[in-house]
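Novice: Okay, predicted coordinates and the sequence, questions at the end:
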Amino acid sequence: MQELTFWKMVFQASFFIQFLMIALLAGSIISWISIFQRWQVFRVAKEAHDEFRERFWSGIELNELFRDTDPYEVQGAERVIYSGFKTFNRIRQKTTDPEPILEGVERSMRIALAEEQDRLHSGLPLLATIGSVSPHIGLFGTVWGIMEAFKSLAGVQQATFAVVAPGMAEALMTTAMGLFVAIPSVIAYNRYIASSESLLNHYENFADEFSGILHRSLITKKAD
């Protein structure tokens, strides 16, 4: 009895099934590249946030904290606070009224938060798409393979398991490949979405704390 191996099924599969397998393989490669890229982004973002939070609450003056800041290199909470502080200095030169100053600062920080959200979520829709589409591609290949297997039975006088088994195995192989591609993508997507929401909540809390500091500073100076 001839042994039926994975590679033998791949090379003996129909052209259409091979095309679907290549598409799933390409999806898997793209998915893993995106997973490692996003892992690097979130690792750097977490480290940058912890470092900036430690420097911010060390008692350093804001002017000194942002003295050598490059607006094109900062990210995360540092970018949000830097954006608010820059707006604070600009508006304070025109008015001493706390209300328009704080409104401008909060608007600037909201914009920075939205941009950080876009940066953290970049690439995640691709993972979601691969994770949701891959099983359907595999299922489509399975249905196609089963139809081809049954069509081949029309050419034989006696249908036995040995005749049907290779075609059925070939058909089910695409479903297995689809799941193999989809499962890591879905797991990574859910994990990174949770990490993104956690970081964004930290950034937003940081922005609220910074607004409170500026509000107290403005109220104190106005009272003086």
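Specialist: Cool, the structure landed.
Novice: From here on, just use CA atoms for contacts and neighbour counts.
Specialist: Noted.
Novice: Contact partners for the spatially most central residue of the chain?
Specialist: Residue closest to the mean C-alpha point of the chain, counted by C-alpha atoms, centre = their mean, is Leu124 at 2.9 Å. Each residue near Leu124 by C-alpha atoms under 8 Å, 6 or more residues apart in numbering is listed here: 189, 192-193.
Novice: Can you tell me which of those has the most neighbours?
Specialist: Counting neighbours by other C-alpha atoms under 10 Å, the top entry in those is Tyr189, with 23 neighbours.
Novice: Give me the distance between Leu124 and Gln75.
Specialist: 19 Å (C-alpha to C-alpha, to the nearest Å).
Novice: Tell me, how many residues neighbour Glu209?
Specialist: Neighbour tally, Glu209, other C-alpha under 10 Å: 13.
Novice: What of Thr175?
Specialist: Neighbourhood size, Thr175 [other C-alpha under 10 Å]: 22.
Novice: Second structure for comparison follows:
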Amino acid sequence: MKMLNFRSIGVAVIALALLAPPAPLFAQQAPAASPPSATAPTPSATAPSQPTAAPAAVPAISAAPAASTAEPAATQALPEAGHAPGSVVPGLSELSPWTMFLNADIIVQIVMVGLAVSSVITWTIFIAKKVELGRARFRLRRSLKKIAEARSLAEAQMALGDKHSVLSMLLAAALREAKLSAGLSSDDGIKERAASSFSEYVRAEARHMRRGMGFLATIGATAPFIGLFGTVWGIMNSFIGISKSQTTNLAVVAPGIAEALLATAIGLVAAIPAVIIYNHFSREIKVYLELVARASGAAGRLLSRDLDRSHGSAHRARAAE
């Protein structure tokens, strides 16, 4: 009996040993199959209760590369279009007047520099002529007030003093003519010759005050056409650049056209003030010449009084004899 028991126990142990390995082997293979299911589930690793989950995941994985390849194509299309909202075309952000001048053709640059110099000349003439006319008008009005109560040429000269003005020159011309014509009995001839001297001084003063007006007239008349010449030249160069680059992209076309139009803008900036200043000084000089005419009339009246006074004293002398 004991022998049978040992045999039965041995058979049971061997049977348990044969049956034990399949369970640990299955336990080791189960964790190895679980990682693929975490990243990309396959039909063999999915649970039987979800047979349709794996086919839905496969199109999602294939759609991601398509989206990534479509994104560079979209980004490449934006620079070519040139009109996407929020996008800045290369070169257009640098179109300032100074950069346009530096990048312009040499002929256009010469035109711009000439127009800029013309504008400087215009404003220089404006400042100088404004000061000159203001001072001359002030001196002449003050001189006319001083001789308003004078009764003779000598008294008027004493009232003015040694100050150099148009009125003092007219008085000196009247006195000189009176001295040169001393002994002549014709007063009308003396007055005529004195009036001729006065007109020469008036014309000389008008020429003096109109100095610089020719520059203003020339700049106002020619500056727009000079600027237009620069514009035409710049646009020709722009079209030549377009034909060489064989493209109508805005970044290629816009800078040349902007540089060309800048010449016209500078021409207008030089011409418009020149015309306005010319018209302004034409009125101011006209007012000043009216004052000079008043001074000429005042000198002529003083000369006439002196002539009448001399003839009156001569008549009294003859009557006394």
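Specialist: Here it is on my side, so go on. Source: prediction; values computed, not measured.
Novice: TM-score for this pair?
Specialist: Between these two chains, after superposing, the TM-score reads 0.88 (TM-score structural alignment, normalised by the length of the first structure); 221 aligned residues with a C-alpha RMSD of 2.2 Å.
Novice: circling back: any idea what the residue nearest to the centre of the first structure aligns with in the second structure?
Specialist: Leu124 of the first structure maps onto Met213 of the second structure when the alignment is built from TM-score structural alignment.
Novice: can you tell me how far its match sits from Gly241 of the second structure?
Specialist: According to C-alpha to C-alpha, Met213 of the second structure stands 42 Å off from Gly241 of the second structure.
Novice: With Gly183 of the second structure instead?
Specialist: In terms of C-alpha to C-alpha, Gly183 of the second structure sits 86 Å off from Gly241 of the second structure.
Novice: if you count what's nearby, which of those two comes out ahead?
Specialist: Gly241 (15 against 8).
Novice: What's the more buried one aligned with over in the first structure?
Specialist: Taking TM-score structural alignment, Gly241 of the second structure has Ser152 as its aligned residue in the first structure.
Novice: Which secondary structure element is home to its match?
Specialist: Per DSSP states H and E, Ser152 of the first structure falls inside helix 124-153.
Novice: sorry, back to before: make a markdown table from the contacts of Leu124 of the first structure and add distance to Leu199 of the first structure and secondary structure to it.
Specialist: Formatted as a markdown table, the contacts of Leu124 of the first structure follow (distance: C-alpha to C-alpha, whole Å; DSSP: H, G, I helix; E, B strand; the rest coil):
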| residue | distance to Leu199 of the first structure | secondary structure |
| --- | --- | --- |
| Tyr189 | 15 | helix |
| Tyr192 | 10 | helix |
| Ile193 | 10 | helix |
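Novice: For Met9 of the first structure, state which of the residues you listed is nearest.
Specialist: If you rank the contacts of Leu124 of the first structure by distance to Met9 of the first structure using C-alpha to C-alpha, Tyr189 comes first, at 31.5 Å.
Novice: how about Met112 of the second structure, what's its match in the first structure?
Specialist: Structural alignment (TM-score structural alignment) places Met112 of the second structure against Met21 in the first structure.
Novice: scratch that, Gly134 of the second structure
Specialist: Correspondence of Gly134 of the second structure to the first structure, assessed by TM-score structural alignment: Arg43.
Novice: swap in Gly256 of the second structure?
Specialist: Aligned partner of Gly256 of the second structure by TM-score structural alignment: Gly167.
Novice: now do Val269 of the second structure
Specialist: Per TM-score structural alignment, Val269 of the second structure is aligned with Phe180.
Novice: what's the neighbour count on its match?
Specialist: Counted with other C-alpha under 10 Å, the neighbours of Phe180 of the first structure add up to 18.
Novice: Quick check: the gap between it and Glu116 of the first structure.
Specialist: Taking C-alpha to C-alpha, one finds Phe180 of the first structure at 32 Å from Glu116 of the first structure.
Novice: counterpart of the helix or strand Pro36 of the second structure falls within in the first structure, which residues?
Specialist: Per DSSP H and E, Pro36 of the second structure falls inside helix 22-39. Using TM-score structural alignment, helix 22-39 of the second structure corresponds to no residues of the first structure.
Novice: His311 of the second structure versus Ile107 of the second structure, what's the distance?
Specialist: Relative to His311 of the second structure, and taking C-alpha to C-alpha, Ile107 of the second structure is found at 74 Å.
Novice: Same question for Gly212 of the second structure.
Specialist: Separation of Gly212 of the second structure from His311 of the second structure (C-alpha to C-alpha): 47 Å.
Novice: Comparing the two, which residue is more hemmed in?
Specialist: Remark: of Gly212 of the second structure and His311, Gly212 carries more neighbours, 17 against 14, as counted by other C-alpha under 10 Å.
Novice: The residue nearest to the more buried one when sequence neighbours are not counted: which element?
Specialist: Once flanking residues are discounted, Gly212 of the second structure sits nearest to Ile125: 6.5 Å by C-alpha to C-alpha, 6 or more residues apart in numbering. Following DSSP H and E, one finds Ile125 of the second structure within helix 106-146.
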